[in-house]
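1. Provided below for reference: sequence and predicted model.
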Amino acid sequence: MSQQSAQKSAMGKWAFKNWYPVYSPAVFNEVLVGEAPAEEAGKLVNRTIGVTLFDITKDLSHLTIKLTFQIDRVEGDKAFTRFKEMELARDYIRSLVRRGSSKVMVIQDVTTSDGAVLRFEVLAVTTYRCSTSRKRGIRAAISSRLSEVTANADFATLVRDAAMGKLSISLMEAGKKIYPLRKAEVMKLKVIRYPTKPGEAKKAEITVAQTQ
């Protein structure tokens, strides 16, 4: 097959696809985040889409927060998603770790009040280089606070608080009681298991910037 014929064949395949608007999960206010092509609606289910929190809030400080959503249902011509993963941009993470400081990592699975299991990866960066024993203390303090704040929280609340930085502030406060910290961030959040208990979908209290 010639290159020209191959191009025509590829164009023909796209001609038969429909484009479906894709919306963020209820916890992120169900805003339009993109479009996805498919020959039929059912083929969209389980497909993922990557955006930044900025795409939802229009807040420039959220450009470094990457979100992955997974399409879990299609209603009419609209595709709706569920939260799958959050991760900070690598360039931003690299900017946090400076010479003369120490890095402390905490990886911990938590179970929400509605039966979901979430895996947190927390990065803490000290103001000055510290000893191994201090690192252990920081790790223990952050782990304890994470267990405390997630004990009675549901899936939507934890995802919202992690994305909007509320959880990072709480973990920072716990860690700096052991040793001065320059920063503490939820570096990554991944869904291991979705909620298993019935509950009403909750929309996040996320402020979306108004455009003129």
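-> Good, I have the coordinates. Quick caveat, the model's predicted, so the values are computed rather than measured.

2. CA atoms for contacts and neighbours, from now on please.
-> Fine.

3. Need the residue closest to the centroid of the protein.
-> Among the residues of the chain, M86 comes closest to the average C-alpha position under CA atoms, centre = their mean, at 1.9 Å.

4. And that one, which helix or strand is it part of?
-> Using DSSP states H and E, M86 maps to strand 78-88.

5. Contact partners for the residue nearest to Y92 when sequence neighbours are not counted?
-> Nearest non-adjacent residue to Y92, counting by CA to CA, 6 or more residues apart in numbering: T64, 6.6 Å away. Contact analysis of T64 by CA atoms under 8 Å, 6 or more residues apart in numbering lists T52, L53, L88, A89, Y92.

6. hold the first one in mind and look at this next one:
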Amino acid sequence: MVFIMAKKKKWYEVEAPKPFENKVIAEIPASDPKHLIGRTIEVNLIDLIPDTNKFYMKLYFKITEVDTRCRTEFIGHDYFRERIYRIIQKGIKKISSIEDITTKDGKKIRIKSITIVGGKTPSSIMKKIRADISNTLKEIANKATLNDILNMLISDELERTIKDNCNKIYPTNKVEVYRSEVLL
């Protein structure tokens, strides 16, 4: 009978990036710290900020460095599926938009959004709204860093800006940026 000796594992604290004041978001066991680099951590936004109105938002962080603590960087966000289903109702039209933008600090981000308009909206207006969303996101990205865009996502400032610009074309009911991914 052969016995295999298991390596003793050590617990490592995982901390959120600077916009969240380096809060500890998880603890992970590992026998070697090199195995932690590249892991993805999913955290509900309610665990990072005390705003209970944003219970439906999940943030994703990737471990980039390991010392005594694991340092992370933001790689995306997502909404609970039920949140998206609740927005879409009978008798309305949905405008989906997927945009790849580049921030001022050179990071590429894919932003997915839904805009809700009235049910009798003509398709020509919907095309103009989709083009306006694209232009608005590109303008914002040229002036902002990744951390600025993260703060805009959390505070709904990005959605408000898009909605204000779209309302100049046609009245919109709701704008939701439901997913973002930092592209490599």
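-> Ah, there it is. Here the structure is a predicted model, which is why all the values come from computation and not from measurement.

7. about what we covered before: just the buried subset of the contacts of T64 of structure 1, written out for ChimeraX, thanks.
-> With 16 or more other CA atoms under 10 Å as the criterion, this ChimeraX line picks the buried residues out of the contacts of T64 of structure 1:
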select :52,53,88
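
8. which of the contacts of T64 of structure 1 sit farthest apart?
-> L53 and Y92 (14.4 Å; CA to CA).

9. just to revisit the earlier point, if I line the two up, what does the residue nearest to Y92 of structure 1 land on in structure 2?
-> T64 of structure 1 maps onto Y56 in structure 2, with residues paired by TM-score structural alignment.

10. do E40 of structure 1 as well
-> The alignment partner of E40 of structure 1 in structure 2, by TM-score structural alignment, is D32.

11. try M164 of structure 1
-> In structure 2, M164 of structure 1 lands on S155 (TM-score structural alignment).

12. Could you do S102 of structure 1 as well?
-> S102 of structure 1 maps onto K93 in structure 2, by TM-score structural alignment.

13. so that match touches P122, yeah?
-> No: counting by CA atoms under 8 Å, K93 of structure 2 does not reach P122; the two are 9.8 Å apart.

14. out of the two, which sits in the more crowded spot?
-> K93 (19 against 10; other CA atoms under 10 Å).

15. Assign a three-state SS to that one, would you?
-> Three-state call for K93 of structure 2 (DSSP: H, G, I helix; E, B strand; the rest coil): strand.

16. Do you have the strands of structure 1 handy? List them.
-> Applying DSSP state E to structure 1 gives strands spanning 18-23, 32-38, 48-52, 65-75, 78-88, 103-111, 117-126, 181-193.

17. will you turn these into a markdown table that also has distance to R139 of structure 1?
-> A markdown table is the format used below for the strands of structure 1 (distance: least, CA to CA, whole Å):
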| stretch | distance to R139 of structure 1 |
| --- | --- |
| strand 18-23 | 37 |
| strand 32-38 | 36 |
| strand 48-52 | 28 |
| strand 65-75 | 23 |
| strand 78-88 | 20 |
| strand 103-111 | 6 |
| strand 117-126 | 9 |
| strand 181-193 | 11 |
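
18. between the ones you listed, which one is nearest to A156 of structure 1?
-> Smallest distance to A156 of structure 1 across the strands of structure 1 (CA to CA): 9.3 Å, for strand 78-88.

19. what's next to that closest one, contact-wise?
-> Applying CA under 8 Å, 6+ apart, the contact partners of strand 78-88 of structure 1 are 20-26, 30, 44, 64-74, 163, 187-191.

20. 6 Å - rerun?
-> Residues outside strand 78-88 of structure 1 that contact it (CA atoms under 6 Å, 6 or more residues apart in numbering) are 20-25, 64-73, 187-191.

21. Over to stretch 131-151 of structure 2?
-> Counting by CA under 6 Å, 6+ apart, I101, T103, K104, D105 sit against stretch 131-151 of structure 2.
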